[in-house]
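**Q** Give the three-dimensional model of this entry:
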Amino acid sequence: MKSNDYLEEKPADIDELDEKILKLITKNARIPFLEVARECGVSGAAIHQRVQRLLNIGVVHGSEFVVSPQKLGYNTCAYMGIYLDKAKYHTQVAEALRNIPEVVECHYTTGPYAIFVKIQTKTNKHLKRLIDEQLQDIEGIARTETFMSLEMDFKRQVPIK
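**A** I've put the predicted structure just below:
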């Protein structure tokens, strides 16, 4: 770990045009740059340069298609709080969790849990089997608490000023 890993990251220097571009491309990642240019009143080349700059400075990253878990049969969504035997186990536990495809998010947290994960499984029985046969066997995990999501009401990105 580098010595500056604990420093808070400063917000990127973006202007009103960058904000307008971000609002448009986060609503529709497939919007053509020429359409963004028309909406912003600038050239397509200017949009291309601005988006490239936003990528380079890390304001945006990647472009991906988001798969609907339910359409692939993953109908059970659960969240799990993980207690560790010792805090020093957090890295090795996270690595072990990374090897379980159904664990789709992993967060180091404050509060009662050292780690909090999101799990997508096909059924409740699939979730139980995953907990019994994989998660509980990870060295360093003392115990877990699992919460079932009944339904996601909304999910969104952070607001752009």
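**Q** can we go C-alpha only for contacts and neighbour counts from here?
**A** OK.
**Q** So for this protein, which residue is the most central one in space?
**A** residue 105 (6.3 Å; C-alpha atoms, centre = their mean).
**Q** Beyond the helix or strand where residue 83 lies, next helix or strand please.
**A** If you go by DSSP states H and E, residue 83 is part of strand 76-84. Next along the chain after strand 76-84, taking DSSP H and E as the criterion, comes helix 90-98.
**Q** all helices of the protein, in order?
**A** 16-27, 33-40, 44-56, 90-98, 124-133 (DSSP state H).
**Q** Turn those helices into TSV, including mean neighbour count and distance to residue 83.
**A** Output for the helices of the chain, formatted as TSV (neighbours: other C-alpha atoms under 10 Å; distance: least, C-alpha to C-alpha, whole Å):
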stretch	mean neighbour count	distance to residue 83
helix 16-27	15	36
helix 33-40	16	47
helix 44-56	15	36
helix 90-98	15	10
helix 124-133	14	14
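**Q** To compare against the first, here's the next sequence to fold:
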Amino acid sequence: MIENLQPDGSLDSFDRKILEELGQNGRISVAELAEKVGLSKTPCQNRFKRLIAEGFIQGFKAILNPSKMNLDHIAFAEVKLTHTHEAALTSFNNAVKKIREVEECHMIAGRFDYLLKIRTRDIKKYRLVLGERISNLPYVANTSTNVAMETVKESG
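**A** Sure, this is the predicted structure:
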């Protein structure tokens, strides 16, 4: 199956087209995918399986509608830690993963250490999550919050 890779190990144009189509519609049938990328079904299916096996495709998930679930409030919390040694980072990373309301957590190079995207039903619920859960994470020195007024573009 390695023949689909360029000499330098990168993906070829068919692989990139497959990934692009799947990024737009993960539920597309193999037959429709093959047609869109210009391959017959069997070679397309083989490439699809290889892309999964090689880790280019990590999985598939349902994209939920936050408004239907009454989760319209989005806040971004900047988190500064007291220490940034490896044990502190690992401890924080493990703990933040357990907070359901935290949709994303990114380590940042800059004036703070982490940026968290937090989705709740309203500002009151956000205050509880911030005060009782995020502020009590290991090594948190302080936080600063930015509230989204409108979502213009979001992945998914």
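**Q** Fetch the TM-score of the aligned pair.
**A** For this chain pair, the superposition-based TM-score is 0.86 by TM-score structural alignment, normalised by the length of the second structure; 147 aligned residues with a C-alpha RMSD of 1.7 Å.
**Q** Among the helices of the first structure, which comes closest to residue 72 of the first structure?
**A** With C-alpha to C-alpha, the closest approach to residue 72 of the first structure among the helices of the first structure belongs to helix 124-133: 14.2 Å.
**Q** Pull the residues that contact the closest one.
**A** 76, 121 (C-alpha atoms under 8 Å, 6 or more residues apart in numbering).
**Q** Could you do stretch 78-92 of the first structure as well?
**A** By C-alpha under 8 Å, 6+ apart, stretch 78-92 of the first structure touches 108, 112-120, 140-149.
**Q** Tell me the residue in the first structure aligned with residue 81 of the second structure.
**A** Aligned by TM-score structural alignment, residue 81 of the second structure pairs with residue 84 of the first structure.
**Q** Can you tell me the number of residues neighbouring residue 141 of the second structure?
**A** With neighbours defined by other C-alpha atoms under 10 Å, the count for residue 141 of the second structure comes to 13.
**Q** what's the spacing between it and residue 11 of the second structure?
**A** Going from residue 141 of the second structure to residue 11 of the second structure by C-alpha to C-alpha, to the nearest Å gives 43 Å.
**Q** ok, now how distant is the residue mapped onto residue 11 of the second structure from the first structure from residue 54 of the first structure?
**A** Counting by TM-score structural alignment, residue 11 of the second structure corresponds to residue 14 in the first structure. Using C-alpha to C-alpha, residue 14 of the first structure is found at 9 Å from residue 54 of the first structure.
**Q** ditto for residue 138 of the first structure
**A** For residue 138 of the first structure, the distance to residue 54 of the first structure - C-alpha to C-alpha - is 39 Å.
**Q** got a list of what the residue sitting furthest away from the middle of the second structure touches?
**A** Residue farthest from the centre of the second structure, counting by C-alpha atoms, centre = their mean, is residue 40 at 31.6 Å. Contacts for residue 40 of the second structure (C-alpha under 8 Å, 6+ apart) come out as 31, 34.
**Q** try it again with 6 Å
**A** residue 34 (C-alpha atoms under 6 Å, 6 or more residues apart in numbering).
**Q** The first structure: which residue goes with that one?
**A** Looks like residue 40 of the second structure aligns to residue 43 there (TM-score structural alignment).
**Q** coming back round to it: mind checking which of the helices of the first structure is nearest residue 157 of the first structure?
**A** Short answer: helix 16-27, nearest of these by C-alpha to C-alpha, at 8.1 Å.
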